[in-house]
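> Have a look at this prediction, sequence included:
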Amino acid sequence: MHERSPRALSKDCGLPRLEVSMLWQHLLGVSRTWLVAHDDKAVSEQAAADFAALAARRRNGEPMAYLLGEREFMGHRFAVGPGVLIPRPDTEVLVETGLACIADQANPTVIDLGTGSGAIAISIALARPDAHVTATDYSDAALKIARDNAHSLQARVEFVQGDWYQAVPADARFDLILSNPPYIAQGDHHLSEGDLRFEPSSALTDGADGLQALAILAAGAKQRLKPGGQIWLEHGWDQAEAVRALLSQAGLRNPSSRRDLAGIERISGASL
């Protein structure tokens, strides 16, 4: 066995076997099956050095999604980077609920506010090619990643830069409003743990009680929804009651919440 083989180079790297395999598959552009069959074959000096660098970053806690440059969401692979939130399975309930809302509508208008990597908007557009989907973000860097994802996945989405509803014309109205805004309270210990340490703080916390962006989105929905339209917002594990109250105070009807796979009330919404 060559001392520069994946097997030898991985022996004392200090990472779980699955993560090691994922890093090598990424670096070599091969499948897991190929890697298992050829992990005793020598790799180039550059590949060995690249693996050592990635392994060191992972040992430091950097998310695998950033190291690999992608994350799967709703069955699609999205490019991600330090400028955007990493798409999570919890957020799929937001997309699934949104799709159910427009299931019986032809050519629905949908907006995803604070799109990040574009995962929500693009997933909607791919599932409903007849929909007119708009995605906004305040960050130019995030919008570049989102546009690239839409291009690579061949999704038809209109991207605009701006702060929440201000990004679109005042007379724009939508059948469906979706958002996964920053909702973690400033000082929450989760911000200094795990992957969150490396993700953009502006996508995680509002710098206050975690309800500031949610309040803005709820308050502005009535002026932005078409008759019968719906808004659905992702929020924290303990914020469902507060978000339902915000939606009710905004003059919207039938506020309710939906649970994620862990049984946590993950999103709340209401209709005009």
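Cool, the structure landed.

> make it CA atoms for all contacts and neighbour counts henceforth
Fine.

> Return the residues in contact with residue 133.
109, 110, 111, 112, 121, 124, 125, 156, 157, 158 (CA atoms under 8 Å, 6 or more residues apart in numbering).

> mind listing what the spatially most central residue of the chain touches?
Centroid check for the chain by CA atoms, centre = their mean gives residue 87 as the closest residue, at 2.8 Å. Residue 87 makes contacts with 71, 72, 73, 117, 119, as judged by CA under 8 Å, 6+ apart.

> And here is the other one:
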Amino acid sequence: MKRQPLRLAILEATRILEQAGVASPRTDAELLAAHVLGVERGRLPLIPLVDPPVIDAIGQLVAQRAKRVPLQHLTGWAALGNITVSVGPGVFIPRPETELLLEWGLNLLKGRELPVVVDLCTGSGALALAVAHERPDAIVYAVDNDSTALAWARHNADARAELGDTPIRLYSGDVGDNTIFAELDGLVDLVLCNPPYVPPGGELPPEVIDYDPAQAVFASEGGLAVLRLAVATAARLLKPGGGLAIEHDDSHGTAAPAVVSARKVLTDVRDHQDLTGRPRFVTARRA
């Protein structure tokens, strides 16, 4: 069997994905090729020729991606910060937009020894685990009310612990329960939250509508219901000088800061844009 140029396979994959309406066809084509070859994406130029079975394997994954199966479901992982976590059916896929929220939280923790961090609506555990990776001295708590998400989070937490990261403390609970983490009231340095926030009926790509669990995407009250609960919990948990960072829909650039500002103990309320320049997360400090 004659070896074939990898470059041509990637070009063909890019064409197929572009026709299918995939948002980042070249990137996805390269990531799928790297996945099949078991190499990092940056090493693809060092592999000029591949065997026909490799071409076939790439083609099969590209066909699935063209049907709008999420890239992360095909590769089995998603990145956040300097870690990767396992993802698949039943758990929300971490997004690049959350990188800036994570960065804000880590900056807040600079100079704080043994900080206490709480990740509300943890899903796959990505935010909590990314913090634990960067701050081995932190005591990181994470909570979710969905058993499937918690199973993914537990798997990811165990995997990160095996790699040497500080274990996180994972709990089942609802962000609206005013007794959740009651023992931490007034003791927390940082609360992070990426809640469900899309208004019901919002237009979303097939990768989200068909694959992300609805309870992790949509929220009532125009998308603000869970955000309100998370803000109330954060106001209770934070110590003076502690910080809150919570992600929101790009239509909530005014509404989300207003919800936070309504809590008089939360000050220095600011909204932040994501990598595409859209309103994406709000931050505050505990007075």
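Right, received. Where do you want to start? Only a predicted model underlies this, so the values are computations on that prediction, with no experimental measurement involved.

> returning to what we had before: and the two most separated of the contacts of residue 87 of structure 1?
Farthest apart among the contacts of residue 87 of structure 1 by CA to CA are 72 and 117. That separation is 11.6 Å.

> Show me which of the two is the more surrounded one.
residue 117 (28 against 16; other CA atoms under 10 Å).

> can you confirm that one is in a helix?
No. Counting by DSSP: H, G, I helix; E, B strand; the rest coil, residue 117 of structure 1 is not part of a helix but coil.

> What does it correspond to in structure 2?
Under the alignment (TM-score structural alignment), residue 117 of structure 1 maps onto residue 124 of structure 2.

> Now its match: closest residue in space, sequence neighbours ignored.
Spatial nearest neighbour of residue 124 of structure 2, excluding adjacent residues (CA to CA, 6 or more residues apart in numbering): residue 153 at 4.4 Å.

> Can you tell me the element whichever residue in structure 1 pairs up with the one you found falls in?
Alignment note (TM-score structural alignment): residue 153 of structure 2 maps to residue 146 of structure 1. Taking DSSP states H and E as the criterion, residue 146 of structure 1 maps to helix 140-153.

> so how far does that helix sit from its counterpart in structure 2?
Averaged over the aligned pairs, helix 140-153 of structure 1 sits 2.2 Å from structure 2 after superposition, using mean CA distance after the TM-score superposition for structure 1.

> Now that helix: buried residues?
Going by neighbour count (16 or more other CA atoms under 10 Å), the buried part of helix 140-153 of structure 1 is 142, 143, 144, 145, 146, 147, 148, 149, 150.

> Could you dump the residues you listed into a markdown table with distance to residue 7 of structure 1 added?
A markdown table is the format used below for these (distance: CA to CA, whole Å):
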| residue | distance to residue 7 of structure 1 |
| --- | --- |
| 142 | 37 |
| 143 | 39 |
| 144 | 37 |
| 145 | 34 |
| 146 | 36 |
| 147 | 38 |
| 148 | 35 |
| 149 | 33 |
| 150 | 37 |
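
> quick one: which of these is nearest residue 187 of structure 1?
residue 142 (24.3 Å).

> excluding its backbone neighbours, what's nearest the closest one?
Using CA to CA, 6+ apart, the closest residue to residue 142 of structure 1 is residue 116 (5.2 Å).

> now swap in residue 14 of structure 1 and tell me
Distance criterion CA to CA, 6+ apart; nearest residue to residue 14 of structure 1, sequence neighbours excluded, is residue 59 at 7.3 Å.

> Can you find the partner of residue 233 of structure 1 in structure 2?
Match for residue 233 of structure 1 (TM-score structural alignment): residue 246.

> how much space is there between its match and residue 224 of structure 2?
From residue 246 of structure 2 across to residue 224 of structure 2, the span is 11 Å (CA to CA, to the nearest Å).

> Comparing these two, which residue is more hemmed in?
Counted by other CA under 10 Å, residue 246 of structure 2 and residue 224 do not tie: residue 246 has more neighbours, with 27 against 23.

> can you confirm that one is in a strand?
Yes. Counting by three-state DSSP, residue 246 of structure 2 falls inside a strand.

> Test my guess that it contacts residue 194.
Yes. Using CA atoms under 8 Å, residue 246 of structure 2 is in contact with residue 194, at 5.9 Å.

> How about the contacts made by residue 101 of structure 1?
Contacts of residue 101 of structure 1 (CA under 8 Å, 6+ apart): 176, 230.

> Aligned counterpart of it in structure 2, please.
Residue 101 of structure 1 maps onto residue 108 in structure 2, with residues paired by TM-score structural alignment.
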